[in-house]
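Colleague: sequence plus predicted model, see below.
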Amino acid sequence: MKKVNISEYKVEGPISIKGAMTKVDFQADKKAIEAELEDTRERLGKLQDTLYAHGKYAVLVCLQGMDAAGKDSLIREVFKDFNARGVVVHSFKVPTDLEKKHDFLWRHYIALPARGKFGVFNRTHYENVLVTRVHPNYILGENLPDVTSVTDVDQSFWDKRFEQINNFEKTISENGTIIFKFFLSLSKDEQKNRQLRRLHKPNKNWKFSAGDLDERDLWADYMTCYEDVLNRTSKPHAPWYVIPSDDKPAARLIVASIMLQELQQYADIKEPELDDKTKARIHEFIARLEEE
């Protein structure tokens, strides 16, 4: 079975979205891929326990992709063996009235994981340079002092917003947050197939919205925006990974493998040792318990 090579997915230079893979051949069947994922996520779960005990790093996992790219099921399968207390998932929807009274990063900042924990953003702060860029009229709802009409949402506005996002990630990285950003690269044909399945299966109908088809009509616009995001915000401290996502099991394995391989590079993430005084009395404590 082919192993996951991080360099095949990591954005380290200019990238064209048209050339992004949506499928990968692991030279293995579905059962073998799922077995490899099970082993990988178990190892990730153990690493998370160590991360929690170590208490000096947080891990932020950002998932972006078009509708039906498989974000929800990926979260369910990749984090299945985590201690529930060690991972918190946030799904960001349309900003609330309270959130609109703050800057666009505020709701993401307060949702960041504490040291020792994993935080998963299911859709992320990048929605603010994706959906709002495709629909610039949404920016008017933020009630910004220097934006009174859509004409004010010009290239300099987006340049500033990209700078703010890069600064946000640099700040949290420098303060102990390890950042993973995954773009789930889905083909338009596979999105169509998945949306049709939602409509054909009554128990999946709830996932469908008529608005999903309206957004699908804007596919080319979204791809242009995603390409800009990948090229302008993939940094050494906060890299993007483009994950071929037409095959869900393969996508899950790639994401889990990347996280495990990268986190294993942090040699300082270790369980803390007992202090010498307590360690010297271990046998005494054992004896007291066994004598009860």
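Modeller: Great, that's in hand.
Colleague: alpha carbons only for contacts and neighbour counts from here, please
Modeller: Fine.
Colleague: and residue 168, what element?
Modeller: Following DSSP states H and E, one finds residue 168 within helix 155-174.
Colleague: equivalent analysis for residue 183, please.
Modeller: Per DSSP H and E: residue 183 is located in strand 177-185.
Colleague: and if you look at residue 254?
Modeller: Applying DSSP H and E, one finds residue 254 within helix 248-263.
Colleague: buried ones in that helix?
Modeller: 248-260, 263 (16 or more other C-alpha atoms under 10 Å).
Colleague: tell me the angle it makes with strand 177-185.
Modeller: Computed with axes from the mean of the first three to the mean of the last three C-alpha atoms, to 10 degrees, the direction of helix 248-263 lies at 160 degrees from that of strand 177-185.
Colleague: what packs against helix 248-263?
Modeller: Where contact means 3 or more C-alpha pairs under 8 Å, 6 or more residues apart in numbering; DSSP states H and E, helix 248-263 is packed against helix 30-54, helix 71-78, strand 177-185, strand 240-244.
Colleague: pick the most buried one from those.
Modeller: strand 240-244 (a mean of 25; mean count of other C-alpha atoms under 10 Å).
Colleague: next up, a second structure to put side by side with the first:
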Amino acid sequence: MELFLQQLLDGLATGALYGALALSVVLVYRASGIVNFAQGEMAMFAAFLTWQAHTWGVPLVLAIGLSMLIAFAFGAGVERVLIRPFGTTAAAHLSLIIVTLGLMLVLTSGAGWTWGYLTKQVPPVFGEGVVDVGASAMSRQALGIILAVAVMSVLLYFLFQKTRLGLDMRAAASNPESARLSGIPVGRMLMLGWGLAGAIGALVGALAAPQLFLQPNMMAAMLLYAFAAATLGGFDSPVGALIGGLLVGVLENMAGTYIDIIGNDFKQAVALIIIMAVLLFKPEGLFGSRTVARV
């Protein structure tokens, strides 16, 4: 039972990161109708910015805040410069996916060219040490990750549910034409959606870097887990993305512990299995909206 509780706690900590990155994927999907394959690399690049600022003497928390601001501006710029010119038609979606794949490669190469490919050690944001949780224990970093993602989720809830700006963003994402007729600047709202996704990714990158060790390819596996979380929760459901991330994190840990054939070296297969199972049996995910089309 103690082992089960320990794996559950560890799974919730990693799942919180998966859910937060999945949330950034979902925000982009709701804004533009595409899956941004560069989301992980955008988070990685922001993590390098955090590390660089910290090595220059900026306090770590302030460095994370600065990288989130830069990532926000970068995400908004990507939507304006690379995404919007292609339009939002179904025919443009394949072109947009290829653009995000190209951006992924550019960011990976750019990080390697700028900072090199050797791993860099990033100090944990919440310090060293452990915290007792019943019969088990969590590192302060893991507990801090859960709390940070929880606070971020609450802030986003108030943004989208309690503010005019959030309501405008939701309207622009769900029905752009009606929102435009109502006087909402749809283009600006979609830019803000991409910017928020970039800022969330920057936070995820900074929180994940101490565990993954900072290097240009560090977010590749995490992006797969984020896709699994978004698929499980529903690509049009921010709440589903967060819950899906927690479920994926727990399932991954439990499978690695209790299924010998998977172990610690084959846990990425869990994400692929989840994606395939959901797409086969419940394509809209646990919290997504079912699409109804007239034939």
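Modeller: Nice, thanks for sending it over. Note that the coordinates shown come from a computational prediction; the quantities given were computed from them, not determined experimentally.
Colleague: quick check: TM-score for this pair?
Modeller: Here the superposed chains carry a TM-score of 0.26, computed using TM-score structural alignment, normalised by the length of structure 1; 127 aligned residues with a C-alpha RMSD of 6.3 Å.
Colleague: returning to what we had before: so can I have CSV of the helices and strands packed on helix 248-263 of structure 1 showing distance to residue 171 of structure 1?
Modeller: Below are these laid out as CSV (distance: least, C-alpha to C-alpha, whole Å):
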stretch, distance to residue 171 of structure 1
helix 30-54, 20
helix 71-78, 26
strand 177-185, 9
strand 240-244, 17
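Colleague: quick one on the thing from earlier: check which helices and strands the helix holding residue 168 of structure 1 sits against.
Modeller: Applying 3+ C-alpha pairs under 8 Å, 6+ apart, one finds that helix 155-174 of structure 1 makes contact with helix 219-233.
Colleague: angle of the helix it packs on against strand 240-244?
Modeller: Counting by the same axes, to 10 degrees, helix 219-233 of structure 1 points 140 degrees away from the direction of strand 240-244.
Colleague: okay, buried residues for helix 219-233 of structure 1 please.
Modeller: 221, 222, 223, 225, 226, 227, 228, 229, 230, 231, 233.
Colleague: what do you get for stretch 155-170 of structure 2?
Modeller: So for stretch 155-170 of structure 2, counting by 16+ other C-alpha under 10 Å, buried means 166, 168, 169, 170.
Colleague: any idea how far the second one lies from residue 189 of structure 2?
Modeller: By that I understand residue 168 of structure 2. Distance of residue 168 of structure 2 to residue 189 of structure 2, given as C-alpha to C-alpha, to the nearest Å: 7 Å.
Colleague: do you know which of the helices and strands packed on helix 248-263 of structure 1 lies nearest residue 63 of structure 1?
Modeller: Closest to residue 63 of structure 1 of these is strand 177-185 (C-alpha to C-alpha; 5.1 Å).
Colleague: got TSV for the buried residues of helix 248-263 of structure 1, with distance to residue 100 of structure 1 too?
Modeller: Output for these, formatted as TSV (distance: C-alpha to C-alpha, whole Å):
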residue	distance to residue 100 of structure 1
248	35
249	37
250	38
251	34
252	33
253	37
254	35
255	32
256	34
257	37
258	35
259	33
260	36
263	35
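Colleague: out of those, which comes closest to residue 282 of structure 1?
Modeller: Residue 282 of structure 1 lies nearest to residue 263 out of those, by C-alpha to C-alpha, at 31.4 Å.
Colleague: contacting residues for residue 188 of structure 1?
Modeller: Applying C-alpha atoms under 8 Å, 6 or more residues apart in numbering to residue 188 of structure 1 gives the contacts residue 219.
Colleague: one more pass at 6 Å, please.
Modeller: Neighbour list for residue 188 of structure 1: empty [criterion: C-alpha atoms under 6 Å, 6 or more residues apart in numbering].
Colleague: does residue 149 of structure 2 lie in a helix or a strand, and which?
Modeller: Residue 149 of structure 2 belongs to helix 140-162, assigned by DSSP H and E.
Colleague: hmm, I typed the wrong one, I wanted residue 64 of structure 1.
Modeller: strand 58-65.
Colleague: now the angle from that strand to strand 177-185?
Modeller: Using the same axes, to 10 degrees: strand 58-65 of structure 1 against strand 177-185 is 20 degrees.
Colleague: how big is the angle separating strand 58-65 of structure 1 from helix 155-174?
Modeller: Using the same axes, to 10 degrees: strand 58-65 of structure 1 against helix 155-174 is 150 degrees.
Colleague: what segments of structure 2 are helices?
Modeller: 2-32, 39-55, 60-78, 90-115, 140-162, 164-174, 176-181, 186-212, 220-233, 238-258, 268-281 (DSSP state H).
Colleague: give me the residues contacting the shortest one.
Modeller: Pointing back at helix 176-181 of structure 2 there. 171, 172.
Colleague: now find how far off-centre that helix is within its chain.
Modeller: Distance of helix 176-181 of structure 2 from the chain centroid (C-alpha atoms, centre = their mean, to the nearest Å) equals 28 Å.
Colleague: which parts of it are buried?
Modeller: In terms of neighbour count (16+ other C-alpha under 10 Å), helix 176-181 of structure 2 has its buried residues at 176, 179.
Colleague: do the longest one as well
Modeller: Using 16+ other C-alpha under 10 Å as the test for burial, helix 2-32 of structure 2 gives 6-32.
Colleague: the second one now?
Modeller: Of the residues in helix 39-55 of structure 2, 39-51, 53-54 count as buried by neighbour count, 16+ other C-alpha under 10 Å.
Colleague: by contact count, what packs against the helix holding residue 149 of structure 2?
Modeller: Helix 140-162 of structure 2 makes packing contacts with helix 2-32, helix 164-174 when contacts are defined by 3 or more C-alpha pairs under 6 Å, 6 or more residues apart in numbering; DSSP states H and E.
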